[in-house]
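Undergrad: quick one, fold the following:
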Amino acid sequence: MQVAVVTGASSGIGQSAALRIAERGIGVILTYGRNQQGAADAEAAIEQAGGTAVALHLGLGDSARFDGFRDRVAEALRTTWSRDTFDHLVNNAGIAQTSLIEDTTEEDFDRLTRVLLKGPYFLTQRLLPLTADGGSVVNVSSSAAAATSGLEAGYAAYAAMRGGLTVLTRYMAKEFSPRGIRVNAVSPGATRTRLADDAFTRFPEVVPALAAKTAFGRVGEPDDVGSLIATLVGDESRWITAQDIEVSGGYQL
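TA: Okay, here's the model as predicted:
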């Protein structure tokens, strides 16, 4: 059985990706930060559907703990799947914060850097020895970093980190290709998740304006993105690497 590691899988896009990947008969190690109940719910849903899942805590902004996390992944692989490697890594966990450049503090900037760019970089590095040849990595970026998506004031730091992850995706694809490991990015547009402290729930008035700018007339749902992530780890995507796929329903089209 193949195994995937999906970070930030306690809700939203990560949880959808974990469920859709599990539907393909792939075991899932899913991680959570503060939302332990959401991770437990995802783990239970996968197991009730006949799959196998293990939930592990991961603080993506604390790279000093990545070695310990790698050891826990190795232990889960041995005890649950009798394996010493996994096949797919989905770097999904993230945070969002908006502020104008003139108002952004170094603390805010560094926090975004640790979670959105440094975190995926060094987590992938630490887990690479456990990643099987012929596997895949999917990095979840953002359409906010795309030149064609239109710019919104207040997203400079966030978009810069996401853009860095998109560039990193291409370099990962180059460096990991001798091992047959595919690396791609997905860049969601406005998607109804718990990001930014559940902003869509707290500010429902922004939804109609975002929907009006989207070709399909609505904001995205987690499954719109999670389903694509599951496709990218699948064998039908075996000839795709170094790509960044926008998943926005035609935002600003």
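Undergrad: contacts and neighbour counts: CA atoms only from here.
TA: Will do.
Undergrad: list the buried residues in the host helix or strand of G68.
TA: For G68, the element it lies in under DSSP states H and E is helix 66-76. Buried residues in helix 66-76, counted by 16 or more other CA atoms under 10 Å: 66, 69-70, 73-74, 76.
Undergrad: do the same with stretch 95-112
TA: 95-99, 109, 111-112.
Undergrad: re the thing from before, run the chain-centre distance for the helix holding G68.
TA: 19 Å (CA atoms, centre = their mean, to the nearest Å).
Undergrad: which SSE is immediately downstream of it?
TA: strand 86-91.
Undergrad: need the contact partners of that following strand.
TA: For strand 86-91, contacts defined as CA atoms under 8 Å, 6 or more residues apart in numbering pick out 2-8, 77, 120, 124, 130-140, 229, 233.
Undergrad: do you know how far R182 is from D224?
TA: 21 Å (CA to CA, to the nearest Å).
Undergrad: the two: which is more packed in?
TA: More neighbours surround R182 than the other of R182 and D224, with 29 against 18 (other CA atoms under 10 Å).
Undergrad: here's the other one to compare against:
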Amino acid sequence: MPESSRIAIVTGGSRGLGRNTVIALARTGVDSIVTYHSNKDEADATVREVEAAGANGIALQLDVGQTGRVGDFADEVKRALADRWNRDRFDFLVNNAGTSHFGKIGDVTEADFDDIVAVQLKGAFFLTQALLPLIADGGRIVNVSSGLTRFSTPGFAAYAMMKGGIEVFTRYLAKELGSRGISANTVAPGAIATDFAGGMVRDNPQMNKMIADTTALGRVGVADDVGPMIAALLGDANRWVNAQRIEVSGGASL
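TA: Predicted structure coming up:
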């Protein structure tokens, strides 16, 4: 393995935007540690695509909502880096894993709210904390947020609150990690036609049309609109981009 190989950890990398990001990174020569929640077959298929693109990858199981286990995951990463890459550091962290939630404010239960906090906010915070000692100086962090932090769609208040917190977290990461040369940015996709939220955007023609009609470029997004953008953000040409929220929505709700 060449010493110059760069390594990314992409959470939720076995499907949707995470998978697309992993494959886009592979095409730029970046290796990946792909995390998956429960579907190992999907994760293994993603790793095969990474290898077909000429990069290297492995899949590790991770439930980001189980913050008590992030230390164990960090230990797994440390072993994987040593065994597979003969390294003790990785370069890029993409906090992508998450779950959807739809519910009007009056209908959200405390249990619902706690579940969203655990995955979207607390999970990203404490996973990043656990991995900080393993991120190489000069590395980069990308946190995936949502267009819903800028425009409001009824039913997504709790979800959008968490993503708003992630955007604040990103700026603090950039400030606190600057002395190590580590940058941190937020990528905020608009509505994307994937299986996220049960395929709400992809499979509902009425919703799909409504979003397309309110988007400057006249369609909903697809995963290929986002993964390559994240890969480009992690490329050398964007080394001076830091503490930014970059929306990738085709001009939604302008």
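Undergrad: quick one on the thing from earlier: mean deviation of the helix holding G68 of the first structure from the second structure?
TA: For helix 66-76 of the first structure, the mean deviation from the second structure after alignment is 0.8 Å (mean CA distance after the TM-score superposition for the first structure).
Undergrad: now do the SS call for the residue sitting furthest away from the middle of the first structure.
TA: Residue distances from the centre of the first structure (CA atoms, centre = their mean) peak at E102, which lies 28.9 Å from the mean C-alpha position. Following DSSP: H, G, I helix; E, B strand; the rest coil, E102 of the first structure is assigned to helix.
Undergrad: which position in the second structure aligns with it?
TA: Counting by TM-score structural alignment, E102 of the first structure lines up with G106 in the second structure.
Undergrad: need the contact list for its match.
TA: Neighbours of G106 of the second structure in contact, by CA under 8 Å, 6+ apart: none.
Undergrad: state the distance from it to A197 of the second structure.
TA: From G106 of the second structure to A197 of the second structure the distance is 20 Å (CA to CA).
Undergrad: what do you get for R87 of the second structure?
TA: Distance from R87 of the second structure to A197 of the second structure, by CA to CA: 37 Å.
Undergrad: looking at these two, which one has more neighbours?
TA: R87 (16 against 13).
Undergrad: please name the nearest non-neighbouring residue to R70 of the first structure.
TA: Spatial nearest neighbour of R70 of the first structure, excluding adjacent residues (CA to CA, 6 or more residues apart in numbering): L127 at 6.2 Å.
Undergrad: alignment lookup: that neighbour to the second structure.
TA: Aligned partner of L127 of the first structure by TM-score structural alignment: L131.
Undergrad: that match is in what secondary structure piece?
TA: Per DSSP H and E, L131 of the second structure falls inside helix 123-131.
Undergrad: that helix against the first structure, how far on average?
TA: Looks like 0.4 Å for helix 123-131 of the second structure (mean CA distance after the TM-score superposition for the first structure).
Undergrad: counterpart of R219 of the second structure over in the first structure?
TA: Per TM-score structural alignment, R219 of the second structure is aligned with R218.
Undergrad: how near is that match to A160 of the first structure?
TA: 26 Å.
Undergrad: who's more crowded, those two?
TA: R218 (20 against 17).
Undergrad: make sure the more buried one is indeed in a helix.
TA: No: judged by three-state DSSP, R218 of the first structure forms no part of a helix; its state is coil.
Undergrad: quick one, helices of the stretch 1-150 of the first structure?
TA: Applying DSSP state H, counting those that start in this stretch to the stretch 1-150 of the first structure gives helices spanning 12-23, 36-48, 66-76, 106-113, 119-127.
Undergrad: the second one vs the second structure - mean distance after superposition?
TA: Its match in the second structure and helix 36-48 of the first structure itself, once the structures are fitted together, sit a mean 1.1 Å apart by mean CA distance after the TM-score superposition for the first structure.
Undergrad: same deal with the fourth one?
TA: Helix 106-113 of the first structure differs from its equivalent in the second structure by a mean of 0.6 Å after superposition (mean CA distance after the TM-score superposition for the first structure).
Undergrad: which other residues reach that helix?
TA: 61, 95-97, 119, 157-158, 161.
Undergrad: how distant is that helix from the center of its chain?
TA: Distance, centroid of helix 106-113 of the first structure to centroid of chain: 19 Å (CA atoms, centre = their mean).
Undergrad: let me know the angle separating that helix from helix 119-127.
TA: 50 degrees (axes from the mean of the first three to the mean of the last three CA atoms, to 10 degrees).
Undergrad: got it, and the second one?
TA: Between helix 36-48 of the first structure and helix 119-127, the angle comes out at 50 degrees (the same axes, to 10 degrees).
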